[in-house]
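Novice: The following comprises the amino acid sequence and a computationally predicted model.
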Amino acid sequence: MVRRLSDVGLGFVESAPVRLVFAADVRVPPQDVYRALAQETAQWPRWFSAVTFAGPTTRGREVHLRGGIRFMETVLAAEPSIRYAYRIDLTNAPGVTAMVEDWRIRPAGAATRVAWTMAVDGPAPLRVALRAARPGVGRSFRAAMRALDARLAATKAD
């Protein structure tokens, strides 16, 4: 069953009841990371193993995850080489009432620091489950950043 989530804005990234925040460094320039996140949407399944499909829509993206979860997203911020953020508008994920994901990109010496915040609201059992899932989500994020780093570095070498 697809449900419409709350129409929250960028401020929700800081005020959400559950905020899962992760960061990793990659060896490619910020503009390459931004392009992969914001412009090469269909390529996400090649480097983020949780994603089975990602495609652009007129307002954002449609994303399918392993396990059958689906999202329709609206882009809230698209600042080249700095930030890419989106709100989940429609989902079949149980319990979620509001969700925003925010990707921040910044130079970090010879690397690029990628920080991802998943901001979520829902009933208490969902909040507890998400907090308990933090280590697994973190592993998934770090694996995705390693895969993205390798993919982008290989592309640069071609």
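Specialist: The structure has been received and is ready for your questions.
Novice: make it CA atoms for all contacts and neighbour counts henceforth
Specialist: OK.
Novice: longest helix in the protein, by residue count?
Specialist: The helix spanning the most residues in the chain, taking DSSP state H as the definition, is helix 124-157.
Novice: Give me the distance from it to the chain's centre.
Specialist: 9 Å (CA atoms, centre = their mean, to the nearest Å).
Novice: How about stretch 72-85?
Specialist: Shown here is stretch 72-85, whose average C-alpha point lies 10 Å from the average C-alpha point of the whole chain (CA atoms, centre = their mean).
Novice: take a look at this one as well, against the first:
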Amino acid sequence: MTHRLRPVGTDFTGTAPVRLAFAGETAAAPEAVFRALAEDVPGWQQWFSAVASARPTEGGREIRLRGGIRFEESVLLAEAPEVYAYRVDATNAPGARAWVEEWRLAPSGTGTQIRMTFALDGTAPFRLLWTLARPCVGRAFQQAVTALDRRLADRGG
């Protein structure tokens, strides 16, 4: 059953009860990485293995993960090529109460340093689950960055 989450802003990335932050690098320039994140929403399923489908909506995105979790999201910040952030407005993930994800991009040599933050709040079991899942989520992030890097290299950009 889908439920609405508490509407929070980008400042939630600094105040959320659970914050998971991960970093990675791509050979692609920040502009290309930003386009892949913000403009090629359907392309997410090609490089982020947890994503079964992704489609843009008016002001946001609809994401379905493998395993059946669904998200209705609103884009909070899209400042090319430095930051892309979105809030989960509704989900069928049990226990979630507030959720923001933020991608920060910075030039690194000829490539891009990516810092991704999950900012979460929910029931005590939800918070514990995400805290315990940190290593798995980190691996999934690293695999996604590697796959995105390959995808952008194959596309020449």
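Specialist: Good, I have the coordinates. Since we're looking at a predicted model, the values are computed, not measured.
Novice: one step back: and the longest helix of structure 1, what other elements does it pack with?
Specialist: Applying 3 or more CA pairs under 8 Å, 6 or more residues apart in numbering; DSSP states H and E, one finds that helix 124-157 of structure 1 makes contact with strand 18-26, helix 44-47.
Novice: for the most centrally placed residue in structure 1, helix, strand, or coil?
Specialist: To find the centre residue of structure 1, average its C-alpha atoms and take the closest one (CA atoms, centre = their mean): that gives residue 101, at 5.2 Å. Secondary structure for residue 101 of structure 1, judged by DSSP: H, G, I helix; E, B strand; the rest coil, is strand.
Novice: ok, the counterpart of it in structure 2 - contacts?
Specialist: By TM-score structural alignment, residue 101 of structure 1 lines up with residue 101 in structure 2. Residue 101 of structure 2 makes contact with 13, 85, 86, 87, 116, 117, 118, 119, according to CA atoms under 8 Å, 6 or more residues apart in numbering.
Novice: and the gap between the closest residue to residue 149 of structure 1 other than its chain neighbours and residue 147 of structure 1?
Specialist: Excluding the flanking residues, the one nearest residue 149 of structure 1 by CA to CA, 6 or more residues apart in numbering is residue 26, at 5.3 Å. To residue 147 of structure 1, residue 26 of structure 1 is 10 Å away according to CA to CA, to the nearest Å.
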